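Novice: Next come a sequence and a model predicted from it.
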Amino acid sequence: MSSSLYRLGLLMASLRWKVVGAWVALLVIIGGLAVGLGGTFSTEIEIPGTEGQEGIDVLANRFPEMGGTSGTLVLLAEDGTTVDDHQAEIDALMEDIAGVDGVAVAPSPFDELSPGTRTEDDTAIIAQFQMDGQTGTFPETSVEEIRQLVADAETPTLDTNLGGQVLQSAEIPFGAGEIIGVVVALIILAIVFRSLVPAFIPIITAIMGVGVSMLALVALSAGVSIPSVTTALGAMLGLAVGIDYALFILSRHRDQLARGEDVAESIGRALATSGSAVIFAGMTVVIALVGLFITGIPFLTVMGVAAAATVALSVVVALTMLPAIMGIMGERLRPRGIRRLMAQNGGVLPAEDPDAPSHGRVGRAWVRLVTRVPALTILVVILGVGTLAIPIKDLQLALPDQGTEPPGSSERVTYDLIAERFGPGYNGPLLVTADIINTTDPLGVVDELESDILALDNVREIQIATPNRGADLAVVVVIPEGGPTDQSTKDLVAELRGSAEAWEEDLSISDVTVTGATAVGIDVTDKLGAALLPFAIFVVGLSLLLLTMVFRSIWVPLKASVGYLFSVAAAFGVTSMVFEYGWFNGPLFVEINGPVVSFMPIMVMGVLFGLAMDYEVFLVSRMREEFVHTGDAKGAIEKGFVANAPVVTAAALIMVSVFAGFVTSGWFMLQPIAVALAVGVLVDAFVVRMTFVPAVLALLGKNAWWMPRWLGKILPPVDVEGEGLGAVLEHRRWTEEHGEHALRVQDVEVPLRGGHGRLGPLTGQVEPGRMLVVRSADDAARNTFLALVAGRLTPAAGILAVHDRLAPDDLGAIQARSPWIPAGTDVAARLAEIDVRSARRGLIVIESLADLTHAARTVDDTLVERIDALLEAGATLVVGSRADDPVEAERDLHRTLRDPRRLLALSVHRAAEPDPSGPSHRADDTAPEGALA
C-alpha cells in the first residue's frame, strides 16, 4: 500500500490545481443537488417490530384521528377569570386551527365527547389537536401558521401556550461554540507548526470533507429517512478526524522539509508513511460505525453509515486534496529558518550540529517517569479511571422529550406548565389499544378495560377510553403518575403489558398493545440497552484482531483493548457526573439534568474505538519499529514516545476542542455524546496511551512483542508505518543505475504451488520487449514461477518487481497488469484482445509453449508477427515449457522471430530439501536459475 500511496502523493502534487478544482466543483455540484431536491431530515426515532411501534402503525391505519402527530395547547385564565369565561375565544382558536392545512382534527376542550383536562380551580385547560400523519407528511408552513394563531389568540386575561410533538424540528442548532472549537484547533495547529500558514491547511481540508458529506446527506434525505441528529454527529466527527488526519500527514511533510528534502519527494513520502496510518485509522472508525448494524436498529444503522461515510470522505480528502494543497504551497511550507540555511548553502541543508540541544525533553522526562516504576503507574491509572467510572451506576438512558428543550422555548414552557399545573404524567400519556372486533358490546368492554387499568399502580387517571368509528379497535389514553422518563412510568408500561394476556382472555379481546411516544421511547431504550453488550464484544474483538495484525504481538492488542475500556468507562462516568449530578453544568452550558439520550453509549463506544486505535497505532507503531531495529525494548519505548507523542498530543487536543465546541450548542441530543467523546479522547490520549501503555510495555519488556509463530503465518501483514516505501525507493535507485526492466527478482524464495518445497533463491532481470521461455519438466516448479511473476503468488523473501510495481504491496496491480493465458486456451484469440499500451506496463503470461506454437502453425499464421509487434512495442511475454531442455517449438520461435535476440530462456528447479542427517544446506541455484537475462 505504501508504494501506491507514494505514487498517489506525487501524482496529486503534480496535478495540484486540477485536484483542488475538482473538489471545489464537486462541492458546488452536490450543493446544487441538495438545494434542488429540497430534502428534509426526520425527527422520528423508531424501531420496527417493537410493540410500541406496532401500536403506532395500527392507530395510523385504524384510528387515524389518534395516529398522527399531536399538538398541545395549555390555556391559562388570568386576573381572576376562569377558562369558562374564555370559552368563545378558545372555541374560535380551535376552529381556526382545524382549518389549517394538515390538521386532521382540533376538537374544542369544552366538547362533552372529548373534554379537555382542566385544573380543579378552572384556571387552566389542555386542548389537543391532531395532525394528518407524522412529521414530514404535512406542510412545514402549517406549524408556523398554528404558532401564529396561538400567539394572536393571547389576550391580557388569556395566556396561550403551544407544545407537543408538532413542534419537533429537524433543524440543527449550530452556533458560536462550534466556531470557537475550530478556532482553538487552529491555534493548536499554529503552535505545532510554529506558523499560521500551514495551520490553515487542515482546517480547509476538514471543512471541505464535512461540506461535501453534509450536502450529500441533505440531497439523500429527499429519498431516504435520515435522523436529524445524523448531520450534527457527522459534522462533529468529520471536523475532528479531518483535522487530525491532515495533521498527521502535514506534520510528517514539514519534518521532512525541515531535513532538506525536495518538496514533491517529501509529499510522496509523507503520504506513503503517515498516509498508510491514516487509512488504517479511518478504516477502524468506519468499521466500528458501520458495525452498528449488528444492533438491528434501522435509525442507528443509518446514523452509523452516514457518519462512517463522512469519516471515509475525510480520509479521501486527506489523501488527495491535502497533497495537492501541499504541492501548491511548495517551499512556503518549509520552515523559514531551514529555507534561509538552504539559501545560504546553495540549496542544500548543512549537516546538523551534533552539539545542538535535542528535542523532546518534556516527552523524554515524562516517559522516563511513568516507566521508572511501571507497576505503580499502572495502579495509579486503574485507581484514577476507576474513580471516574463510579458514577456510571447512576447513568440513566431515555429518548429526549420536550422537557429537554432549551429553557424559554415555547415547547419547554408548555411542558413545564403541564407538569406544574396538571402533573408530570400529562406530558407522557400512554395509549393502550385492543382489537374488539369479536365483542358484541364494544362500549361495555371499553368501560371494563378502563376500570381494570385505573386500578393499577402508578395510574393517575384515564383521559380517554373510546372505540374507533368502526367499533373494532379500542383506545384507552392512560395518564401515569410520573413523567415520560420516570422509573414509575417504565414500571407501569411493564405492568400494562404483563396484564394484556389476562385481559384478552377475560374480555374476549385481542392484540392488546401499549403504545404512544412514551412507550416507543421506552422500547427504543430497552432495545439499545440489549444491543450494547453484543456491540461491545464486536468492537473489542475487532480491536484485538486488527492490532494483532499490525503489531505482530499478543500482549500489545490485549493492553490496547483494556485501555480502550478504561477510556469508555471514564467517558460514561463523567457524562453521568454532568447530566445526572449536575456538576460543571454552568461551564458546559448544560441546562437539563436527567436521563441522557439512549444511543449515547453505543455511538460513543463506536467512535471512541476508532479514535483510540488511531492513537495506539501512531504511538506504538513507532515503538515497535525501534524495537525491531535495535532489540532494545526499553529504549524503543522512549524513542518511539519522543518521536510521536507531540503529534498525538496535538491531535488529541484538537479532537477535544472540536467536541467541546459542540457541547456548547445546548442541543440535548448531542451534548452527552460530545461530552463523552471529549472526555474519552482526553483520557485515552493522555492517561491510557501516554501513561498506561508505556508502563505496561516497560513491565512486559521484550515479551510485549511476542507472538506464536503459527499465528504470525496465518495473519496477513499490515504496513501502517510505510515500511514498504524503503523497497520502492531502493528499486527506483536500482532502476536509475541499471535502467528500466520489465522483471526483476533478487533473492526471491516462494513456496511451491500445489506441492511441497520451495523455489529459489532466484536473482536476475528481464528487459522490456523480451520473450522469456520458462523450462521445467517439474509442473509445480514451472507453474510456481509463472504464478509468481504474474502476481498470483506472494514471495516469501526477496525482491520481486514487475516494471515499477513491487510485491507484496502492489500484488494486485501486478496481477491486473499481467494477463494470464491458461493451457488449452486459444492463444491467438487471447493475444488479439490484449491492448498493447496496457501490455507495456506488465507481463503477458502464456502457460503452455505448445499452445502458442500450435496456434502459430495451424490457427493464425500472423501470430508470430503479432508477437513481434508486441515485443517491439515494449511488451514482455513469459511462456511455460514442459521440458528441461530446448524443444523444437522453442527453436521454431527462435527462427521465426524478427529479432531472435529477444528470446530468452530460463530453467527452474525446486530447491533441494535440507538433509535431516547433516547440516542444512541449499542446492546450487546460481545456474541456470539465477540467470534470467
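Specialist: Thanks, I have the structure now.

Novice: When you work out contacts or count neighbours from here on, use the C-alpha atoms and nothing else.
Specialist: Will do.

Novice: Let me know the secondary structure of residue 801.
Specialist: Secondary structure state of residue 801, per DSSP: H, G, I helix; E, B strand; the rest coil, is strand.

Novice: another structure for you, compare them:
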Amino acid sequence: MAELLYRLGRFSARRSWTVVVGWVVALAMAVGAFLAFGGTLTSSMSIPGTETERVNEQLTDELDGLGGATGTVVFQTEDGSAFTDAQESAIGDLLDGIAGLDGVEDVVDPFAAASDRADQEQQLADGAAQLDDAEAQIEAGTAQLDAAEQQLDAGQAQLDAAVAQAQADGTFAFAAGQFEAQQAELDQGRAQLDAQRAELEAGAAELPAQRAQLEDGQRLVDAASEIRTVSEDGSVATGAVMFEDDLFTLSDELKAEVAAELDGAGIDGVQVDYSTEIAASIDGLIGVGEVVGVVLALLVLVIMFRTLLPAVLPIVSSLVGVGVGVAGSMALSGVVDMSSVTPVLGVMLGLAVGIDYALFIINRHRRQLLAGMDLRESIALANGTSGNAVVFAGSTVLVALLALNVTGIPFLGVMGTVGAVCVLVAVLIAVTLTPALLGLIGIRVLNRRARAQVGHDAHARPELKPMKTGRALLRAALAIVALLIVAIPALSMRLGLPDGSSEAADSTQYRAYTAVADAFGAGQNGPLLVTVALPSSVADDDVVGVQADLAERLLEEDGVVAVAPVGVSDDRDFLAFQVVPVDGPSSESTEQLVHDLRALSPLDAGEAGVGVGEAAAVDGDLELGVAGQASGNIDISAKLAGVLPVYLALVVGLSLIILVLVFRSILVPLIATAGFVLSLFAAFGAVVAIFQWGWLGALFDVHDPGPVLNFAPIIIMGVLFGLAMDYQLFLVSGMREAWVHGVPARTAVVAGMRNGRAVVTAAAIIMVSVFGGFVFSHLTMVRPLGFGLAIGVLFDAFIVRMLLIPAVMHLLGESAWWLPKWLDRILPNVDVEGAALERTHPVHGAEPGGSADATGAPADAGDDARTAELEPEPTR
C-alpha cells in the first residue's frame, strides 16, 4: 500500500492540473446528480416494528385519516385582546385555503371547533331540559288520566246502579237501548284512556335511555373539558393541519407549501406561528456557527504553518471532498429514505477528517523539505508514509460508521453509510488532490524564513529523556479521576427527540410551543392517541356509553388532563381517543404515562366499567395501543438504548483487533481501548450536563433542557472511536517505531510524543473547531451531535492520548510491547507508517534502514534485532 501511495503521490505531483480538473469534474457530476435525482429528506425517524408504528398502521386501516401527521397552527393577537369577527373570518379563510392543498387531509378551524363544542354543550343542556319537561308532562298527563279514569269509574257506577234499579222495577226493557248506548260511550272513553296511558307509559319507558345517552354525552364533554381551541381570554387560538402521510413519510415540499401559506397570511393584528411538524426544514446545511468553525480551523493551520498558502490547502481539499461526498449521497435520497441530519453528519465528518488528513500529509512534506529532500520526491514519500497512515486511520472510521448498519435501525444505517462515504472521499482527496495541490504551490509550502533554513541542522531534535515514574503515576491518576468525574452525569441519561421547546427562542416552533403551553397547558403540544380494540362489535346505541366509560377510565391514570373520542370504526369494534398529558411530549411524566397506558393492556371490560351487568355492552378483554409524538420518541429511544451496548461491544472488539494488528502488542490495545471508553463516557456525561440538566445553558443556547437526542450516543460512539484510533495511531506508532529501532521503551514514549504531538494537537484543535461550530447550528438535532463530538475529541486527544496513554506506557515499560510468540507468528506485518518505504527512499540526513522521523536521530537497522520486524518480505 505504501509503495502504491508513493507512486500515486508522484503521479499527482507531476500531473497536478489533471488531478485537480478530475476532482472538479467529479464535484460537478455529484452536484448535477443531486439536482437531477435528489429526493425528499425527512426530519423524522422511523424504526420498523415498534409499537407506535403498529398502532399507526392500525389507525390507518381502521380509521382512515387518523394515521397521518398533524401540525399545530397558533394564532395570537398582537395586543393581547380577544379576536375580532374580521380576524376570526380571515383565519377561517386561511385554513380553508390550506385544506385545498394536495396532501392535506383536513384542517381544524379553532373558532368553528369552539362554536361546535358550545353548540354540543347547549344541545346537551337543551336535551336535559326537554327531558325534564317531558317527565313533567308525563306526570301531568298521568294525573289527568287518573282523574278521567275516576270520572269514568263514577259514571260506570251510576250506570250500573241505574241498570239495577230498572231491572228491579221492571222498566229495564224499555230503557235497554239507552243503557247500551251509555255503556258503549263509557267503554269508548275507557279505551281512549287506556291508549293514552299506554302512550304515556311508552314515553316514560324511553326517558331513562334518553337520560342515559344524555348523561353519557355529558360525561364525554366533561372528560374533554380541558381541551380547548380558543383560550379563556380569547387572545390565543390553535388550529390544526392534518396531513394524509404520517410524520415519517411527510414531504418537506408539502410542509414548505403549508408554511409559505401561513407566513404569507398577513392578518392584521394577528401573529401566526406553527409547530415543528410544519416548520421542520433542512434549508442550508451550513450556518454561521459552522463557518466560524472552519475559520478557526484555518487560523490554527496558519499558526502552525506560519504562512497562508499551505494553510488554505486542507480547507480547499476538504470542501471539495464534502461537496463530492454529500452531494453524491444526497443524489440517492430519491430512492433511499434519508433523514435531514444525514447530510449534516456528512458535512461535519467530511470537513473535520478532510482537513486533518490533508494536514498530516502536508506536515510530513514540510518536514522533509526542511531536511533537504527534493520537492516531488518529498510529496511522493509523504503520500506513501503519512498517506498510508491516513488510509489506515480512515479505514478505522469507515469500519466504525459502516458498523452502524448492524444495529438493524434503517435511518441509523443510512447515516453511517453516508458518513462513511464522506470519509472515504476525504481519504481519496487526501492522497490525490493534496499531492496535486502541493505540486502546484511548490516550495511556497514553506515560508521565506523556513526556505532559508532548508537542509540546516537547526531542525535536529534535542536528546530524549524519559519522564519520571512519579510524574507518570500522577498524570495517569489525574486523567482517570477527571474523566470519571465528568462521566458521572451519564448515569442519569434520558434519550428522546427534541420538541418545540428545544428550538431557538426566536423560531416559530418555539413561539408556537410556548404559546400553547401558556394558554392551554404543555400537554396539548403533544397529545397521545390511545386505541381500544374491542372483543366484539357494540350496538350503535351503546357506542357513546362505551366511549364515556373508557374515557373516564383513562382519566383515572396519573398525568392525564383530558380525554376526547376521535373515531369509531365502521364495525364499531375499534375506538380511538385523544389523551392530553399534563406535561410536554419530552417530559418524564409523559414518558411514564405512555408506559402506564401500555401496561393496562389487556384491560378487562368489567374493570373499565363497560362490561358490568347482564346486558353489558362489552364482554372480554380490551386491547389498548398508544401512538403519538411522545410514544414514537419513547419507542425509538428504547430501541436505540437496546442496541447501544451491542454496538459498544462491537466497536471495542474491532478496536482490540485493529490495535493488536498495528502495534503487535496485547497491553497497548487494552489501554488504548480503555482510554477510548473513558473519553466516550466523559463525553456522554458532558452532553447530559449541558443538554439534559441545563448546565451552562446560556452559553450553549439551551433554554429548555430535555432528554438527550436519542441517536446522538451511538453516532458519537462510532465517530469518536474512529478518531480516537487515528490519534492513537499517529502518537503510539511513533513510540513503537522508536522502540523497534533500539530506543528504550520509556524513552521511546517521549520520542513518539515529540514526533506526533504538534500535528495531533493541531489536528485535534481543528476537529474541535469544526465540530464545535455545529453546536450552534440552526438544526436542533445537530447541536448535541456537534457538542458531543467536539468535547469527545477534546477529552480523547488531550487527556487520554497525550496524558493518560504516555503515562501508562511509561509505567508498563518494556512489557507494553509483549506479545505471545504464537500470536506474533500468525499476525501479518502491518507497516502503517510506511517505514519500509522510508528506508528505500530515505530523507536527507537519515541512514538507509534508519528513521529520522521517529526519534529525531537516525538509527541503524542492524543495531537491534527488533528492526527486522519492519523489513519487508522479499519478493517472490
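Specialist: Yep, that arrived. Please read these numbers as outputs of a predicted model, since none were measured by experiment.

Novice: Would you give the TM-score for this superposition?
Specialist: With the length set by TM-score structural alignment, normalised by the length of the second structure, the two chains reach a TM-score of 0.78; 723 aligned residues with a C-alpha RMSD of 2.8 Å.

Novice: Check which residues of the longest helix along the first structure are buried.
Specialist: Assignment by DSSP state H gives helix 517-551 as the longest helix of the first structure. Under the neighbour-count criterion of 16 or more other C-alpha atoms under 10 Å, helix 517-551 of the first structure has 517-525, 527-529, 531-532, 535-536, 538-540, 542-544, 546-551 buried.

Novice: cool, and stretch 101-112 of the second structure?
Specialist: By 16+ other C-alpha under 10 Å, the buried positions in stretch 101-112 of the second structure come out as 103, 104, 105, 106, 107, 108, 109, 110, 111.

Novice: so where do the strands sit in the stretch 401-550 of the first structure?
Specialist: Counting by DSSP state E, counting those that start in this stretch, the stretch 401-550 of the first structure has strands at residues 430-435, 459-467, 473-480, 510-515.

Novice: right, so of the ones you listed, which gets closest to residue 812 of the first structure?
Specialist: Residue 812 of the first structure lies closest to strand 510-515 among the strands of the stretch 401-550 of the first structure, at 54.7 Å (C-alpha to C-alpha).

Novice: quick one, what contacts residue 660 of the first structure?
Specialist: Residue 660 of the first structure makes contacts with 177, 181, 674, 675, 678, as judged by C-alpha atoms under 8 Å, 6 or more residues apart in numbering.

Novice: what residue is smack in the middle of the first structure?
Specialist: Centroid-nearest residue in the first structure: residue 286, 2.5 Å away (criterion: C-alpha atoms, centre = their mean).

Novice: and that one, what pairs with it in the second structure?
Specialist: Here residue 286 of the first structure is matched to residue 398 in the second structure, going by TM-score structural alignment.

Novice: What strand or helix carries the nearest residue to residue 465 of the second structure once chain neighbours are set aside?
Specialist: Once flanking residues are discounted, residue 465 of the second structure sits nearest to residue 747: 5.9 Å by C-alpha to C-alpha, 6 or more residues apart in numbering. Secondary-structure assignment from DSSP states H and E places residue 747 of the second structure in helix 745-773.

Novice: so the helix or strand just after that helix matches what in the first structure?
Specialist: Heading C-terminal from helix 745-773 of the second structure, the first helix or strand you meet, by DSSP H and E, is helix 782-794. Under TM-score structural alignment, helix 782-794 of the second structure corresponds to residues 670-682 of the first structure.

Novice: before we move on, back to that, superposed on the second structure, what's the mean shift for the one helix or strand the residue nearest to the centre of the first structure maps to?
Specialist: Element membership for residue 286 of the first structure, per DSSP H and E: helix 263-290. Average distance, helix 263-290 of the first structure versus aligned residues of the second structure after superposition (mean C-alpha distance after the TM-score superposition for the first structure): 1.1 Å.

Novice: and that helix, how far from the chain's centre?
Specialist: Centroid displacement of helix 263-290 of the first structure relative to its chain, using C-alpha atoms, centre = their mean, to the nearest Å, is 14 Å.

Novice: got the angle between that helix and helix 517-551?
Specialist: For helix 263-290 of the first structure against helix 517-551, the angle by axes from the mean of the first three to the mean of the last three C-alpha atoms, to 10 degrees is 140 degrees.

Novice: quick revisit: wouldn't the residue nearest to the centre of the first structure be in contact with residue 308 here?
Specialist: Yes: if you go by C-alpha atoms under 8 Å, residue 286 of the first structure and residue 308 touch, sitting 4.6 Å apart.

Novice: sorry, back to before: what sits up against the match of helix 782-794 of the second structure?
Specialist: For stretch 670-682 of the first structure, contacts defined as C-alpha under 8 Å, 6+ apart pick out 229, 232-233, 567-568, 570-572, 574-575, 579, 590, 596-597, 600, 603-604, 607-608, 611-612, 652-653, 655-657, 659-660, 662-665.
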